[in-house]
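Undergrad: Here is a sequence together with a model predicted from it:
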Amino acid sequence: MKNIAGKTNPSADEIAEKAASGEDVSLYFTNKGEMKPAVQRVNVDFGVDMIKELDAIAKELNVSRQAVIKLYVRQSLNLHYLARKGMESK
């Protein structure tokens, strides 16, 4: 975003405050972004051995355990859809 009249860009909180007070904040938005779907928290129980494996992988990749879980779930879903697509083409 370009600086407006030499001023630094306001933070998201500052923009929110301006909007809440009724100021026009449309100049801060380009409409080139995309809305991300809401995140829903879930609880999953893992055995101690699986947690140790996940933690070892997370340490190796230098990421959080949550990032490893998300990565592997995404990969598994992708494989599931690819397998389903392959079965449909027969």
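TA: Noted; the coordinates are in hand.
Undergrad: Only C-alpha atoms from now on, for both contacts and neighbour counts.
TA: Will do.
Undergrad: In this protein, spot the helix with the most residues.
TA: If you go by DSSP state H, the chain has its longest helix at helix 65-88.
Undergrad: Show me which residues of that one are buried.
TA: Neighbour-count burial for helix 65-88 flags 65, 68 (criterion: 16 or more other Cα atoms under 10 Å).
Undergrad: packing partners for that helix?
TA: Applying 3 or more Cα pairs under 8 Å, 6 or more residues apart in numbering; DSSP states H and E, we find helix 65-88 packed against helix 48-61.
Undergrad: Got another one to weigh against that:
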Amino acid sequence: MPKTSSKPIDAEEIAQMADQGQDISAHFTNEFTVKRLVQRVNVDFTSPMLKELDCEAETLNVSRQAIIKTMLREALDRRYLAKQARQARQAR
């Protein structure tokens, strides 16, 4: 991998170089990681729902938290796609 550039360069310049198909890897160290803000919340579940979640988590060999986040993400994605489809139909 090429060394990082010693001369500071504007992000817009890097974007233009990339648009022109130039190799811009020298401008990145791969040391940066995106950290998303995590906010803790409390959610109340009924006992039967917790049992279902725990059963799914055990089946997939993941934590309860992981199954909740995964299933919630899937539900939000489905709703988003359905909304996009509705908007596309209305635009016709």
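TA: On my side now, so go ahead. No experiment lies behind these values; they were computed from the predicted model shown.
Undergrad: Any idea what the TM-score comes out to?
TA: These two chains, once laid on top of each other, score a TM-score of 0.64 by TM-score structural alignment, normalised by the length of the first structure; 62 aligned residues with a Cα RMSD of 1.7 Å.
Undergrad: still on that earlier bit, in the second structure, point out the residues matching the longest helix of the first structure.
TA: Matched against the second structure by TM-score structural alignment, helix 65-88 of the first structure falls on residues 64-87.
Undergrad: Report the mean deviation for that stretch after fitting onto the first structure.
TA: Between stretch 64-87 of the second structure and the corresponding residues of the first structure, superposition yields a mean separation of 0.3 Å, by mean Cα distance after the TM-score superposition for the first structure.
Undergrad: Now find how far off-centre that stretch is within its chain.
TA: For stretch 64-87 of the second structure, the distance from its own C-alpha centre to the chain's C-alpha centre is 12 Å (Cα atoms, centre = their mean, to the nearest Å).
Undergrad: what's in contact with it?
TA: Applying Cα atoms under 8 Å, 6 or more residues apart in numbering, the external contacts of stretch 64-87 of the second structure come out as 53-54, 56-57.
Undergrad: Closest one of those residues to Arg36 of the second structure?
TA: Comparing the contacts of stretch 64-87 of the second structure against Arg36 of the second structure with Cα to Cα places Ala57 closest, at 24.2 Å.
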